[in-house]
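**Student:** Sequence and predicted structure are below.
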Amino acid sequence: MRPPVEKNDDLVVIIESLTNEGQGVARVEGFAVFVVGALAGEEVKAHVIKVQPTYAIAKAVEIIKPSPDRVRPACPVFSQCGGCTLWHLSYPAQLRQKQQFVLDALTRLGGFTSVPMQPIVGMEDPTRYRNKGSFPFSVLGNAAVFGFYAERSHRLVPFSDCLIQDERIVDAARRVAAWANTCGVPVYDETTGEGQLRHVVARTTAEGELMVTVVTKGQLKKKDDLLSFLENCDSVWHNENPKLTNVVFGEKFTLLAGRSALTETIGGKRFSVSPQSFLQVNRVQTQVLYDTAREFLAAKDNETVVDGYCGVGTISLFIAEDCKRVIGIEQVAPAIEDAKANATANGVKNAEFICGNVEDVLPRLFSREGGVDAIVLDPPRKGCEEAALEAIAKSTAKRVVYVSCNPATLARDCKYLAAHGFTLSAVRPVDMFPQTCHVESVVLMEREIT
């Protein structure tokens, strides 16, 4: 059947809802039209830019009847930059929408008819929350500039500030750009492979420390000049990435100045941070997230807990003081070494860490250890492999706490566990990324084992 709209059509539509990517959803003769820049409840004029057999994509060109939740975006490049999607929606409405994303996923995809949803936890100040930023470079005129790519493209949108980043991070990017422009450092062109300066990655800590990593195609030139522009930084690194790739870092890191690692504090625990370390980028909400996981887990001092996808051991160290023993599993070997070092630095003696895929380690672990009491899962966006869920279903665990960054895979995995005897007991979303559509959730599933 031929779609009822064509490319370059101008439509007047009513927006029914928002997708989890922030696009408005309208229907023309039952045919879905996703409208960029529109909000739920609005009447808009939209210009169709793409038509597929089952849907079309359009861009709002006029807001005829605005939503009462629409606000003027504080970010001047919001409509161009691909970094954020919800600056035009008031923050209270963002929170309601994100909670709805989680609820819709659990009901529609998970099949749960009753969801024990708790109120989403938002931020008092939903700006300047990111403690890590990675900015590619490009050329504007004859000047080196940094920014973010436009959505679904590699066209750089330059800016001088980013309102979700710590100000010190953006200032570091400005200083690297000034170094390149003053010293004539050529910017890397990913289409030709020519040039040198590729990215700057900066990270701050709660103690006010700043780490900057400058990524170039080849050997770093003008090093002393760079260090003069980055004076007063606590750690300065160079990364060499000669490959024709979109991946930010190459394999070779060189410490240029300062300390090799910084220290981040979360919930009274101290974590070593190097250029490649993975830690959540919103330290305020990270503590909320981990406190929620700890609250839902409610571990007892005679229990053994498994922490799947443990990373550098953040959740493991949070819950270690509540239980007899915690066993962390992570496939990234350097992260496991960081987890062990973090446990030692924090005086935690009842945590151990195993390197391997969760789906491979869990069956062997359960066979070796016998009984475990509870499991924490914090997987990547793709969720858990079915083999991991199968092992959990066959285990002696009575509680599973699932920390998720993707409502769809959360719903899928909870559906599997529910089909194998677990009950959905609590759901609490946490807004880790204001001004975007991303939402974290913590879920508790329980079962009786006789």
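**Tutor:** Received the coordinates, thanks. Residues are numbered from 1 along each chain as shown.
**Student:** When you work out contacts or count neighbours from here on, use the C-alpha atoms and nothing else.
**Tutor:** Fine.
**Student:** biggest helix in the chain by residues?
**Tutor:** Longest helix in the chain, counting residues (DSSP state H): helix 167-183.
**Student:** After that one, heading C-terminal, what element do we hit next?
**Tutor:** strand 197-204 (DSSP states H and E).
**Student:** one step back: can you list the buried residues in the longest helix of the chain?
**Tutor:** 167-170, 172-181 (16 or more other C-alpha atoms under 10 Å).
**Student:** what's the angle from it to strand 197-204?
**Tutor:** 150 degrees (axes from the mean of the first three to the mean of the last three C-alpha atoms, to 10 degrees).
**Student:** which residue ranges form the helices in the stretch 1-150 of the chain?
**Tutor:** 91-104 (DSSP state H, counting those that start in this stretch).
**Student:** the strands in the stretch 201-350 of the chain, which residues?
**Tutor:** Assigned by DSSP state E, counting those that start in this stretch, the strands in the stretch 201-350 of the chain fall at 210-216, 235-240, 252-258, 262-266, 269-273, 304-308, 325-330.
**Student:** Format those strands as TSV; extra columns: mean neighbour count and distance to E446.
**Tutor:** Shown next, in TSV, are the strands of the stretch 201-350 of the chain (neighbours: other C-alpha atoms under 10 Å; distance: least, C-alpha to C-alpha, whole Å):
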stretch	mean neighbour count	distance to E446
strand 210-216	25	42
strand 235-240	24	45
strand 252-258	15	45
strand 262-266	18	28
strand 269-273	19	28
strand 304-308	26	14
strand 325-330	24	19
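**Student:** Determine which of those strands approaches R27 most closely.
**Tutor:** Closest to R27 of those, according to C-alpha to C-alpha: strand 304-308, at 41.8 Å.
**Student:** same for the closest one, what does it pack against?
**Tutor:** strand 325-330, strand 374-377 (3 or more C-alpha pairs under 8 Å, 6 or more residues apart in numbering; DSSP states H and E).
**Student:** Please identify the buried residues of the last one?
**Tutor:** Same thing as strand 374-377. So, applying 16+ other C-alpha under 10 Å, buried residues of strand 374-377: 374-377.
**Student:** for it, packing partners?
**Tutor:** By 3+ C-alpha pairs under 8 Å, 6+ apart, strand 374-377 packs against strand 304-308, strand 399-404.
**Student:** Contacts for it next, please.
**Tutor:** Here strand 374-377 makes contact (C-alpha atoms under 8 Å, 6 or more residues apart in numbering) with 297, 299, 303-310, 397-403.
**Student:** one more time with 10 Å
**Tutor:** 293-294, 297-300, 303-310, 315-316, 319, 326-329, 358, 383-384, 392, 395-404, 442-446 (C-alpha atoms under 10 Å, 6 or more residues apart in numbering).
**Student:** this is the other structure I want to compare:
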Amino acid sequence: MIQGEIKKLRISEINNEGEGIIRLGDERFVVFVPDALPEEEVTCRIVRSKKNYATAKVIERHNYSPIRIKPLCPVYGKCGGCQLQHIDYPSQLELKRKTVYDAIKRIGGVPDPCVDGCIPSPSQWGYRNKASIPVQADRRDKFLAGFYKNRSHDIVPFTVCPVLLPKLESNVVSLISDMKDSGFIGWNEKSHHLMDLIRHLVFRTAKFTDQSLCGIVAGRSADGNEIRKLANIAATHSDDLMGMVFNKNISKGNFIWGDEFSTIHGKPVMQERLGKYRFNFEISSFFQINSEQALELYKYASKMAAGEFPGNILELYSGAGTLTAFLSEVGKHVTAVEEWPQASKYLEINAKLNELNNITGHSGSAEDVA
């Protein structure tokens, strides 16, 4: 295929990024077509052509796939946060099952692996308990906050996000407004100007306790006046905001967090409840972003781990000890391993909080400890 060439193609399948796929020439050549679904015939323009694959852009759609639905998000397709909103939920679940099936078959070398269907989430919308919002500054907007466009660092301004918990969505909108009104300036990735400050806003809201925690990630240290303004924003927020944390990250990489954390307001910890267990964690600790589905996942995992006879269980990448608590119900003893210091600390705290006496935590990489 030649770049710029116009082709009429029939989509046969989709990948896990929601792109339509056509396989040509004994399936050795693959064409990827964003926003095209199985059974759709599309006229498209080849925008890139390599030896074994090409990418194309839809010019005209001649019919609609039965699995296509209208995305709920008004900026879907521009924002890079979601890839599957134009696909009905049962088809999303089957796509995820097939992704696991293909990986085990191709990478694991298992000819026909048995992969059960995905267990549906109790909530398809309004479930996400964490939002990480990059912030930039440009000539038109000194505090441009939103999500990145697909495969870029250009920002789509945040207005609404239907996958966030409604309370979290409201918290984010309010925080962005307060930060703008207080005169804060977003980060310029190219210049790193001394006036620039805010790189990310991170907000977490618990589904079952309503507690919230806010993190401000900055590219430099904040001065006294900036700290006072941030503390005032936190103090005027809702009563469920447990605290605001300041994090300094001067690195040029994509990892959000730096090594320096300080508490601006309240305390640096919040609590979520899953079933009969309570879990404390900090702004940077790993915690499943769908609390309702996490509860179902942990129940299922502990049931599978129980087997016929209880024994010792080794859990790697344990985070703040959420799954660990459920595993403690079915194992004689659980050894939990976590590398990230903030999460590892709360693994121990949560074991004590829930009076779990058959857990031992190890701080370090899974490769080294195990």
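**Tutor:** Great, that's in hand. This one's a predicted model, so the numbers in the text were calculated from it and none came from an experiment.
**Student:** relative to strand 210-216, how tilted is the longest helix of structure 1?
**Tutor:** Using the same axes, to 10 degrees: helix 167-183 of structure 1 against strand 210-216 is 40 degrees.
**Student:** Helix 167-183 of structure 1: how far from the chain's middle?
**Tutor:** 25 Å (C-alpha atoms, centre = their mean, to the nearest Å).
**Student:** A144 of structure 1 reaches S160, doesn't it?
**Tutor:** No - using C-alpha atoms under 10 Å, A144 of structure 1 is not in contact with S160; the gap is 11.8 Å.
**Student:** between those two, who's got more neighbours?
**Tutor:** A144 (24 against 11; other C-alpha atoms under 10 Å).
**Student:** ok, that one - contacts?
**Tutor:** Contacts of A144 of structure 1 (C-alpha under 10 Å, 6+ apart): 137-138, 158, 174, 176-182, 184-188, 197.
**Student:** What's the separation between it and R399 of structure 1?
**Tutor:** 53 Å (C-alpha to C-alpha, to the nearest Å).
**Student:** rewinding a little: let me know the closest of the buried residues of strand 374-377 of structure 1 to K217 of structure 1.
**Tutor:** Using C-alpha to C-alpha, these come closest to K217 of structure 1 at L377, 37.4 Å.
**Student:** What is the burial count for whatever residue of structure 2 lines up with L163 of structure 1?
**Tutor:** L163 of structure 1 maps onto P162 in structure 2, with residues paired by TM-score structural alignment. Neighbour count of P162 of structure 2, defined by other C-alpha under 10 Å: 15.
**Student:** Surely P162 of structure 2 is within a helix?
**Tutor:** No - judged by DSSP: H, G, I helix; E, B strand; the rest coil, P162 of structure 2 forms no part of a helix; its state is coil.
**Student:** Aligned against structure 2, show me the partner of A177 of structure 1.
**Tutor:** Aligned partner of A177 of structure 1 by TM-score structural alignment: I176.
**Student:** can you give me the helices in the stretch 251-370 of structure 2?
**Tutor:** 291-306, 322-327, 341-353, 366-369.
**Student:** can you put those helices in JSON lines and add distance to V58 of structure 2 and mean neighbour count?
**Tutor:** Shown next, in JSON lines, are those (distance: least, C-alpha to C-alpha, whole Å; neighbours: other C-alpha atoms under 10 Å):
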{"stretch": "helix 291-306", "distance to V58 of structure 2": "35", "mean neighbour count": "16"}
{"stretch": "helix 322-327", "distance to V58 of structure 2": "44", "mean neighbour count": "24"}
{"stretch": "helix 341-353", "distance to V58 of structure 2": "44", "mean neighbour count": "20"}
{"stretch": "helix 366-369", "distance to V58 of structure 2": "44", "mean neighbour count": "12"}
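**Student:** Which among the ones you listed is found nearest to I256 of structure 2?
**Tutor:** helix 341-353 (14.3 Å).
**Student:** tell me the angle the closest one makes with strand 333-338.
**Tutor:** Using the same axes, to 10 degrees: helix 341-353 of structure 2 against strand 333-338 is 150 degrees.
**Student:** elements contacting helix 341-353 of structure 2?
**Tutor:** Counting contacts by 3 or more C-alpha pairs under 10 Å, 6 or more residues apart in numbering; DSSP states H and E, helix 341-353 of structure 2 is packed against strand 277-281, helix 322-327, strand 333-338, strand 359-363.
**Student:** Which residue range of structure 1 does the third one align onto?
**Tutor:** What that stands for is strand 333-338 of structure 2. By TM-score structural alignment, strand 333-338 of structure 2 lines up with residues 325-330 in structure 1.
**Student:** Any idea how far that stretch is from the middle of the chain?
**Tutor:** For stretch 325-330 of structure 1, the distance to the chain centre is 22 Å (C-alpha atoms, centre = their mean).
**Student:** average gap between that stretch and structure 2?
**Tutor:** In this overlay with structure 2, the average offset of stretch 325-330 of structure 1 from its partner residues is 1.7 Å by mean C-alpha distance after the TM-score superposition for structure 1.
**Student:** Throw the helices and strands packed on strand 304-308 of structure 1 into a markdown table and include distance to A408 of structure 1, thanks.
**Tutor:** As requested, these are exported to a markdown table (distance: least, C-alpha to C-alpha, whole Å):
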| stretch | distance to A408 of structure 1 |
| --- | --- |
| strand 325-330 | 23 |
| strand 374-377 | 15 |
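**Student:** Relative to structure 1, which residues correspond to stretch 256-267 of structure 2?
**Tutor:** Going by TM-score structural alignment: stretch 256-267 of structure 2 matches residues 248-259.
**Student:** so how far is the matching stretch off the chain centroid?
**Tutor:** 23 Å.
**Student:** So for it, first residue to last residue, what's the gap.
**Tutor:** 22 Å.
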